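Participant: Below is the sequence, then the predicted model.
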Amino acid sequence: MDMQMYRGHAVVAALVLLTTVTAASPTGYWGYLCDGGNYSAPSKYQQNLEQLSATLPEAVASSPSLFHTQAVGSSQDRAYALARCRGDTEADDCKRCLTQAFKDARAVCTFRKGISIYYDTCSLWFAEKIKIHLGDLQSVLRADGPPIPTQCKAFQNDASTLIADVARKASDSSQRHATGEKGCDERACNYTLYTLADCLPGISAAQCQVCLEDLTSTPGLSGRQMGERKATLLCSYRLEPYQFFRDTKGGHTNKTLWIVVVIAGGAVLLAIALLLWWWFLAKHPSAIDSFNKITTNWQGKTIALFLDYDGTLAPKVDNPDEAYMSSE
């Protein structure tokens, strides 16, 4: 599935989003939507999904943007899939999340050809048709966490301001990912709110902005809980009274960078060690080398060699002129 399929869509100022309220799952997903018709088992479509589940998690985890699209099969039975991981997710965690997502998707929407499923660190969508249009996106919403203290009159304003600010930063970011926090330390009301907002890598800043603005402009479930999250296929945000994301400047924490640093550091240390060894040999020639030099220069003379305990010539006989006793 080409990235151009959603880059070319016009940005619509007003989006119509159908919202599904979901509860937490013991397996990790927090929301899902079933869509499309049914497929039978066994079938070619099922085989195509199996192939996607075997290859897509690794493809996403190895992508610098933690995002990948893939299509498998002929036109009649083709299965399209799109998957991504949150920008601060490690590659191993990303792969593990998406592998589980394929399993859960076929369990909660058994034999359905289309599904989108959402986790803390990843999301997965697959279907028999390409259907990514800003005006037709469905969203999932979940509110949880501790209740908002009645004395915290400024909570709703603080939350709305923080979400809007982080959403704007995400749309302006080249990685379409941003985090932020805002605290209140008043005597009667003390809390710190944390927010993360992101969009599908590759979409335009304008599309990201419109998607997040619409997503964040509608109120939450009840306005009575401090935690809230909402997502569509193209964008999502999350608000919690605790830090749930990693402190990274650019999003994805790349293990490859650390590997390069370690290898480069090791090479530098090795070079230093070799230079020190060369310097030591230059300053302390071996007894054999010095002996050969002395015997060559002083043929026919009686020579007294003075060796230190380390097997090198003593400093007093470094000069061949001093390394003999007599000419007899």
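Facilitator: Okay, I see it.
Participant: Only C-alpha atoms from now on, for both contacts and neighbour counts.
Facilitator: Will do.
Participant: What is the end-to-end distance of stretch 18-32?
Facilitator: This stretch, stretch 18-32, spans 13 Å end to end (C-alpha to C-alpha, to the nearest Å).
Participant: How about that stretch, which residues are buried there?
Facilitator: For stretch 18-32, the neighbour count (16 or more other C-alpha atoms under 10 Å) marks 29-32 as buried.
Participant: Take those and keep only those in helices.
Facilitator: Of the buried residues of stretch 18-32, none are assigned to helices by DSSP state H.
Participant: With distance to residue 106 added, can I get those in CSV?
Facilitator: Formatted as CSV, these follow (distance: C-alpha to C-alpha, whole Å):
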residue, distance to residue 106
29, 13
30, 15
31, 14
32, 11
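Participant: from the residues you listed, which single one is nearest residue 274?
Facilitator: Nearest to residue 274 among those: residue 29, at 54.1 Å, using C-alpha to C-alpha.
Participant: Pull the contacting residues for the residue nearest to that closest one when sequence neighbours are not counted.
Facilitator: The shortest distance from residue 29 to any non-neighbouring residue, by C-alpha to C-alpha, 6 or more residues apart in numbering, is to residue 119 (4.4 Å). By C-alpha atoms under 8 Å, 6 or more residues apart in numbering, the contact list for residue 119 reads 28-31, 97.
Participant: how about 10 Å then?
Facilitator: Under the criterion of C-alpha atoms under 10 Å, 6 or more residues apart in numbering, the neighbours of residue 119 are 24-25, 27-32, 85-86, 97-98, 100-101.
Participant: Roughly how far does it sit from residue 292?
Facilitator: Distance, residue 119 to residue 292, by C-alpha to C-alpha: 75 Å.
Participant: One more: residue 103?
Facilitator: From residue 103 over to residue 292 (counting by C-alpha to C-alpha), the distance is 76 Å.
Participant: also this one, for the comparison:
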Amino acid sequence: MAFPAMAAIVLLLLLLPFADAETPWQLCGSRGNYTAGSNYQSNLNQLSAALPRKASSNTTLFATGTAGTIPDMVYALALCRGDINASPCNSCVATGFQDAQQLCAFAKDATVYYDSCLLRFSNTNFFATTTDNDVLLILMNTENFTESADSMRLMLFTLLNATSQDAASRSKRFTTARLDISSLPTMYCLVQCTPDLTAGECAACLRGFPQLTFRYLDGSQGGRLIGVRCNMRYEIYPFYQGDPMLRIISLAPAVPAINGTPPETPVTVFSQPQPPPAIIRAGPAQEQRGRKNKLWSIGVAVPLLAILLCCITFLWVRRRKKGNVSLQDKAGMDRTEENALVWRIEEKSSGFTLFDLSQLQRATENFSEGNRLGRGGFGPVYKGQLSDGQEIAVKRLASHSGQGFTEFRNEVELIAKLQHTNLVRLLGCCIEGEEKILVYEYMPNKSLDFFIFDENQSSSLNWSKRRVIIEGIAQGLLYLHKHSRLRVIHRDLKASNILLDQDMNPKISDFGLARIFGSNDTEGNTKRVVGTYGYMSPEYAYKGIYSVKSDVFSFGVLLLEILSGKRNSSSHQFGDFINLLGYTWHLWEEGRWLELVEASISKEMHEAQARRYINIALMCVQENADDRPTMSDVVAALNSESVVLPEPKHPAYFNLSVQSNGISYCC
């Protein structure tokens, strides 16, 4: 038998004892009992067959359902954790129905919680209850912090408050976070509300969590507040899948005074990891089954784990040797750089995956044309799906790309270190033989240019959505220029490099041309000018000089394109002007700036608002880099109308116009 297949079988055998290892935490209600063979049990069975599939097939991993008629009507709600996939969600909810009927035998009202999901069913309509949790379960880590109580309270408040606000603002009402502050422990947090709640309802549900945390979990290194409508967990170790969706790098000024009494929700407190037998009640059969499962798990897992580790070590060594041979055979490649890149990835990139080529071939159906999303200067991009159901975008280096490996190495080493909600997330890469492949999170709504430059699609982006996109791009650039661990100049910001997630939130992509600056550097110079004309600042296009102000210029062009729905480089759209910048300046000077705004959004914008956004864009595309604002200034101007904007001078490239005998310079 081939070693990869053997390793897969060993891994499967190793996981079997733990397939049902998630501890159920049940709360049995006091709303009466049903009898075997009753209508209520029949209705409950209907829901147990339908709800797991309904929840797992929903993109939010959430479902509610009813069965029967009063007085035997059953109401049920299922919610899976936002970072798991459909298959484990289905299994978890199905197990929940089984465990609830065993642990709360014949109870008409029961709730079970797991690490991966929660389930509640009842004979009363609890769907209408959106702002409290009815019954709250608290799980407490028995290990305590050794740091001062005041500093830990401030740290926990910062963590819970920031994560709760972020979760409430997202459409899925789910987020994961990591708090990284020097001298304090690194903390991890997950917050989730049921996605049928509004942002305000989610925030209201979570509002009492800091007070409950300080009352019941004060000093504890980890804990969970679990309710049907909202839940929270924090730990000193990563417990969720993937990278954190939110990074917290500064503390709140202080813990606010918390007045009043804690929420009146009934609270049950357990210690982790196992519930106290005196509180979690199970019948003799369940206790006996639990003991057998533990013995089976220990007896099988330990020797198989040793076998698995041996197999993995063997395969890893063999793969490294094979990879080295392939690299040696490749003509014209810098072997030292490639090997060094692989080494750096393996040594330093936690959460970053080195994919096998065969994995990506299966995921993309061997890079089929039907899976191709588009093509850039780097090479084609394909949609793929991994074996666990995760959708990915696969960016394959074109073999004929003369500068390909330089950009590939640059993007891997750079973006793997950057984490921001408005930057596309790099999941991993593949370096195998001649193949150089980047694997990103998949963005279902393609790129910004697909919407703003297509008359049939542009109407789906109203002003409210465009404003979120504008502000998100600005925040992403501000992070690159100022707040990331590295000071990064993107150098190729344009509409096609702004990807949109399922909620139409923007994510800056394609860092192949990006450059890192030292903290004291202000500009760089290159003889090789790369990027996209129309978005390039004049000092970069003509002299090869680039700086943060180069990205600001590109942002200004992009802002005008979002407002107008027109490409900067389409001369036929601007009458006598060859570009959008000249046309905008012409309208600005004549006080007709509202004419620039695309018709589908002009009715949603006030004239003063349109003038302000165009003013910001014109400031960004000033001919002299020193006259342009920083992204800090841009973000401040976008977020507050109290920021006074200066009158812009003429923009770069404004004096190009079209006459009957060709292109000329005017003014």
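Facilitator: Thanks, I have it. Bear in mind the structure is a predicted one, so any value in this text is a computation, not a measurement.
Participant: picking up where we left off before, and which of the buried residues of stretch 18-32 of structure 1 is nearest to residue 162 of structure 1?
Facilitator: Set against residue 162 of structure 1, the nearest of these by C-alpha to C-alpha is residue 30 (22.4 Å).
Participant: Please tell me I have it right and that closest one contacts residue 116.
Facilitator: No - counting by C-alpha atoms under 10 Å, residue 116 is not a contact partner of residue 30 of structure 1; they are 11.3 Å apart.
Participant: shared neighbours of the two, which are they?
Facilitator: Shared contacts of residue 30 of structure 1 and residue 116 (C-alpha under 10 Å, 6+ apart): residue 140.
Participant: Show me the helices in structure 1, by range?
Facilitator: 4-7, 44-61, 91-108, 155-172, 205-217, 255-283, 287-297.
Participant: Dump these to TSV, plus mean neighbour count.
Facilitator: Converted to TSV, the helices of structure 1 look like this (neighbours: other C-alpha atoms under 10 Å):
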stretch	mean neighbour count
helix 4-7	14
helix 44-61	19
helix 91-108	19
helix 155-172	20
helix 205-217	21
helix 255-283	11
helix 287-297	15
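Participant: Specify the stretch among the ones you listed that is closest to residue 132 of structure 1.
Facilitator: Nearest to residue 132 of structure 1, of those and by C-alpha to C-alpha, is helix 4-7 at 6.4 Å.
Participant: can you count the residues close to residue 636 of structure 2?
Facilitator: 14 (other C-alpha atoms under 10 Å).
Participant: Report all helices and strands that whichever strand or helix holds it contacts.
Facilitator: Per DSSP states H and E, residue 636 of structure 2 falls inside helix 631-639. Judged by 3 or more C-alpha pairs under 10 Å, 6 or more residues apart in numbering; DSSP states H and E, helix 631-639 of structure 2 is in contact with helix 463-478, helix 548-564, helix 607-620.
Participant: which residues in structure 1 does the very next helix or strand once past it align to?
Facilitator: Downstream of helix 631-639 of structure 2, the next assigned helix or strand under DSSP H and E is strand 656-659. The counterpart of strand 656-659 of structure 2 in structure 1, using TM-score structural alignment, is absent.
Participant: buried residues in strand 656-659 of structure 2?
Facilitator: 656-658.
Participant: Could you save these as TSV and add columns showing distance to residue 540 of structure 2?
Facilitator: Shown next, in TSV, are the buried residues of strand 656-659 of structure 2 (distance: C-alpha to C-alpha, whole Å):
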residue	distance to residue 540 of structure 2
656	18
657	22
658	24
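Participant: if we take those residues, which one ends up nearest to residue 150 of structure 2?
Facilitator: Lowest distance from residue 150 of structure 2 to these (C-alpha to C-alpha) belongs to residue 656, with 62.8 Å.
Participant: Name the nearest residue to the closest one, sequence neighbours excluded.
Facilitator: Among residues not flanking residue 656 of structure 2 along the chain, residue 665 sits closest, at 5.0 Å (C-alpha to C-alpha, 6+ apart).
Participant: and that neighbour, how many neighbours does it have?
Facilitator: Residue 665 of structure 2: 11 surrounding residues under other C-alpha under 10 Å.
Participant: what's the spacing between the residue mapped onto residue 229 of structure 2 from structure 1 and residue 204 of structure 1?
Facilitator: Residue 229 of structure 2 maps onto residue 234 in structure 1 when the alignment is built from TM-score structural alignment. Going from residue 234 of structure 1 to residue 204 of structure 1 by C-alpha to C-alpha gives 11 Å.
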